[in-house]
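In: predicted coordinates and the sequence they were generated for:
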Amino acid sequence: IDTPGLYNKKNNTNFINDVNVEVKRSDVIVIILDISIHLFYEEILEKIIKSTKKPKILVFNKIDKVSQEFAIEQVNKSNFVKNFDEIYYVSALKNKNINNLLDGIVAKLPEGNFDNSINFETNISKDVFFSELTREAVFKYLNQELPYQIYVKTYKFEKEKRNYKIYQIIYVKNDNHKKIVLGKNGNVIKKIGIAARKEIEKLFKHKVSLFLDVQTSKQ
């Protein structure tokens, strides 16, 4: 479960409400912070992590941008770190220590039997699932908070014998965001489309033709 990031004072209340709901649904709590800036919203995060006894992992990202001395200094300034079971220092961009983080998360997850009753037909519509896969691809190629301001809608789905034809609209807030998603000469949207298509094909074992359009929407 992925929640929107905390990046300004205006959305603090909504952020806390959203996170509290998701904490109850989750098995492990992972909080990711940008270590290159000392803006950790400690009071807010402390309220969240103290509200649950579930395993808690703290991740400091962008470790490639700072020195080891700076990282240690930042952490020592933060009182709330003592509330976490484990702390990881990673660089998502450089893929540094990511495998260790994933292993740490898996180790904290409770064991359970696979639920054979789960299937895409009854538990979630294909349209929604396709949209989420494309949104994940957007998140992969665009950093900061832009993906949380993006909505992907699957407006048409044609199931043929050997091929799925999927038509989607990526809604963004303004023309500047649209330019970012498209990229120079359409290079970004092309990468997004390829990544999403491959993921859909892998999960559904079907050849896919994916058609993406980017539009602005104030909603």
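Out: Done, it's in. Owing to the predicted nature of the structure, the values given are computational and were not obtained by experimental measurement. Numbers count the residues shown, from 1 in each chain.

In: hey, let's count contacts and neighbours off CA atoms from now on
Out: Will do.

In: packing partners of the helix ranked longest in the chain?
Out: If you go by DSSP state H, the chain has its longest helix at helix 187-204. Judged by 3 or more CA pairs under 8 Å, 6 or more residues apart in numbering; DSSP states H and E, helix 187-204 is in contact with helix 126-141, helix 175-182, strand 208-216.

In: most neighbours per residue, which of those?
Out: Ranked by mean neighbour count, the helices and strands packed on helix 187-204 are led by helix 126-141 with a mean of 18 (mean count of other CA atoms under 10 Å).

In: contacts for it, please.
Out: Outside helix 126-141, the residues that touch it by CA atoms under 8 Å, 6 or more residues apart in numbering are 120, 147, 150-155, 157, 168, 181, 188, 191-193, 195-196, 199-200.

In: same deal with stretch 192-209?
Out: Contact with stretch 192-209 is made by 130, 133-134, 136-138, 141, 162-166, 210-212, as judged by CA under 8 Å, 6+ apart.

In: put this beside the first:
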Amino acid sequence: MNYKAGFVGLVGRPNAGKSSLLNHLLGEKVGIVTNKPQTTRRRVVGILTDDQAQVLITDAPGAIRSTSGINAFLQSELEDVIEKSDALVAILNIDEKDPKQLDQILEMTAASGKPWLAVISKADQEEHAHRILKLKNKIETYGVPSVVVSTKYKKEDVLAELLPMLKELLPDSPAPLFDPEVYTTQNMRDLAAEVIREKCFEYLHHEVPYGTAIKVIKYIENAGPIIKIYAEVVVSKEGHRAMVVGAKAQTIRKIGIEARKELEKIVDRQIYLDLHVKVRKDWMKQDNMMKDFGYVVLD
């Protein structure tokens, strides 16, 4: 049997469960997960390697239609992931209220011309049974297999069913594309920024977290046993600064404490995390500011 290796792109609506599935498969945190939609901004790659294949799973931003500001960046990220992946997985949230949105994901994935399969996500309730059957029948019309996943399923069971199917979609390769020992292409600086942003989504509300960006100013890990991270939480409106800081700085302190705990679990080292809140007015609408945070719209 020939060795296989390649990129598999996850395609779905915002909050479809793409990041949760990626983290679940890897058994490691590489993508941020919140109960709010459209939290993934940059693509995240997780790596599964065994003696038969190396599967590079790319979590892309949720599918939206927009040509301006940060939303244009999100759409370009998704389109680039679809174009550069060797295979795709359509992630279909069974709780999606508008079935036409799921149809669009199926059509978009099929139109790519790439080999693909479908994953029906968030199938946690017994009342989902009828909707799952109906959706599986629709997927069958595309001639591709489907898998049902739930947060109740054990990682080993999901891997046992899904991994062989993913391997079948991949091209032959003489060897792994990345070091078999690594589980993500993300560096720790970027992962730190994403974890801080995740905590912003957990502790901020309404439009505020969507207008935040994280800029890691310094990431120092060779100056003793403690990793030191200095970062800015950037907001787009002056009025949002007070909300992020909170009364007596309680909110930004809570964000910092929870982000530090999460990062310490990931790196298994003690971390010093220093956060400051900055205002860069309407950064989400200005290309030069977006580039400063790494949000570059691809041509």
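Out: It's in. None of these values were measured; they are calculated from a predicted model.

In: how close are the two chains, by TM-score?
Out: The TM-score (TM-score structural alignment, normalised by the length of the first structure) is 0.64; 205 aligned residues with a CA RMSD of 4.6 Å.

In: ok so, going back, buried residues in the longest helix of the first structure, which are they?
Out: 188-189, 191-193, 195-200 (16 or more other CA atoms under 10 Å).

In: what distance do you get for L166 of the second structure to M108 of the second structure?
Out: 19 Å (CA to CA, to the nearest Å).

In: please name the residues that touch K108 of the first structure.
Out: By CA under 8 Å, 6+ apart, the residues touching K108 of the first structure are 28, 55.

In: now do the SS call for the aligned partner of P176 of the second structure in the first structure.
Out: In the first structure, the residue paired with P176 of the second structure is N113, using TM-score structural alignment. With DSSP: H, G, I helix; E, B strand; the rest coil as the basis, N113 of the first structure sits in coil.

In: count of residues packed around N113 of the first structure?
Out: N113 of the first structure has 5 neighbours, counted by other CA atoms under 10 Å.

In: also the one 4 residues further on?
Out: For S117 of the first structure, the tally of surrounding residues (other CA under 10 Å) stands at 8.

In: could you check how far R162 of the first structure is from S131 of the first structure?
Out: Distance, R162 of the first structure to S131 of the first structure, by CA to CA: 21 Å.

In: kindly report the same for I49 of the first structure.
Out: I49 of the first structure sits 31 Å away from S131 of the first structure, going by CA to CA.

In: doesn't D27 of the first structure lie inside a helix?
Out: No. In this structure, D27 of the first structure is coil, not part of a helix, as judged by three-state DSSP.

In: quick one, what contacts it?
Out: D27 of the first structure touches 54-55, 109-110, counting by CA under 8 Å, 6+ apart.

In: show me which of the residues you listed is closest to L33 of the first structure.
Out: Closest approach between the contacts of D27 of the first structure and L33 of the first structure, by CA to CA: P55, at 17.2 Å.

In: leaving out the residues flanking it, which one is nearest to the closest one?
Out: Counting by CA to CA, 6 or more residues apart in numbering, P55 of the first structure lies nearest to V28, which is 5.1 Å off, once chain neighbours are set aside.

In: ok, I82 of the second structure next?
Out: Using CA to CA, 6+ apart, the closest residue to I82 of the second structure is G9 (6.3 Å).

In: quick one: residues in contact with the one helix or strand the one you found maps to.
Out: Using DSSP states H and E, G9 of the second structure sits in strand 4-12. Here strand 4-12 of the second structure makes contact (CA under 8 Å, 6+ apart) with 18, 52-60, 62-63, 78, 81-82, 84-92, 105, 109, 166-167, 170-177.

In: now restrict those residues to buried residues only.
Out: So, by 16+ other CA under 10 Å, the buried ones in the contacts of strand 4-12 of the second structure are 18, 53-60, 62-63, 78, 81-82, 85-92, 105, 109, 166-167, 170, 175-177.

In: now the helices and strands packed on helix 187-204 of the first structure as JSON lines including distance to K82 of the first structure?
Out: Shown next, in JSON lines, are these (distance: least, CA to CA, whole Å):
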{"stretch": "helix 126-141", "distance to K82 of the first structure": "30"}
{"stretch": "helix 175-182", "distance to K82 of the first structure": "38"}
{"stretch": "strand 208-216", "distance to K82 of the first structure": "43"}
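
In: quick one: the helices in the stretch 1-150 of the second structure?
Out: Assigned by DSSP state H, counting those that start in this stretch, the helices in the stretch 1-150 of the second structure fall at 18-26, 69-84, 99-111, 129-140.
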